[in-house]
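> Sequence and predicted structure, then a few things I'm wondering about:
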Amino acid sequence: MADPVEVHVSLPSGTHRVGTLHRAPSRGRETVSFEYHEGWLANEERFALEPALAVGKGRFYPDQECEMFGAIGDSAPDPWGR
């Protein structure tokens, strides 16, 4: 199983841990889920990273057509920027 990835946001008030991206191998691919951090859920500045990740407790999974959440995938390294 792959190590979890901490997700943070930088706001004028500072850097905040938003949650954790969990990764797991599945049938030759990688599946992901996301869980908001308790500190982010209690933060007055909290917001949803995208509509598919409404602020709340529990794990969220991308739609079957998607391998990754758009907001998180867009921030990941890729060959386009090289």
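Perfect, thanks for sending it. Because the structure is predicted, anything quoted here is derived from the model rather than measured.
> going forward, measure contacts between C-alpha atoms and count neighbours the same way
Noted.
> ok, how many other residues are close to His37?
20 (other CA atoms under 10 Å).
> take the one below as the second:
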Amino acid sequence: MTDIEVHLDRRGVPMRVGTLRRTPRRGGETVVFEYHPDGLADPDGFSLEPALAIGPGPFVPAAGQSFFGSIGDSAPDTWGRRVMQRAERRRAEIEGRPIRTLSGRPGGP
């Protein structure tokens, strides 16, 4: 399982609003999102999208969807992933370590 912290820039300050949990499974992965207590306590808090109505508890994508639109839309596109992969290869070479696999949203490298 991989936990990814989800942050928003609120008035120039990064604020943690939740956690996205990715769990590999045969043929893909499952994702679950949960709002962080700080995000729930923020009086100016808002839902990230209709499928993620602000409130406690885990949220899963709608039937037939593999990801949440608002979170998936913020992921790097093909070019962005390529730039990140090149940077990782350079860092690994400089540090003398194996290249780490960069993981994007489903369907990504």
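The structure has been received and is ready for your questions. Here the structure is a predicted model, which means the values were calculated and not measured.
> At which residues are the helices of the first structure located?
38-42, 70-73 (DSSP state H).
> same for the first one, what does it pack against?
Just to be clear, that refers to helix 38-42 of the first structure. strand 14-26 (3 or more CA pairs under 8 Å, 6 or more residues apart in numbering; DSSP states H and E).
> Give me the mean deviation of the strand it packs on from the second structure.
Compared with the second structure after fitting, strand 14-26 of the first structure has a mean deviation of 0.7 Å; criterion: mean CA distance after the TM-score superposition for the first structure.
> so which of the helices of the first structure gets nearest Ser13 of the first structure?
Closest approach to Ser13 of the first structure among the helices of the first structure (CA to CA): helix 38-42, 13.1 Å.
> who's sitting farthest from the centroid in the first structure?
Residue farthest from the centre of the first structure, counting by CA atoms, centre = their mean, is Arg82 at 23.3 Å.
> No further questions, thank you.
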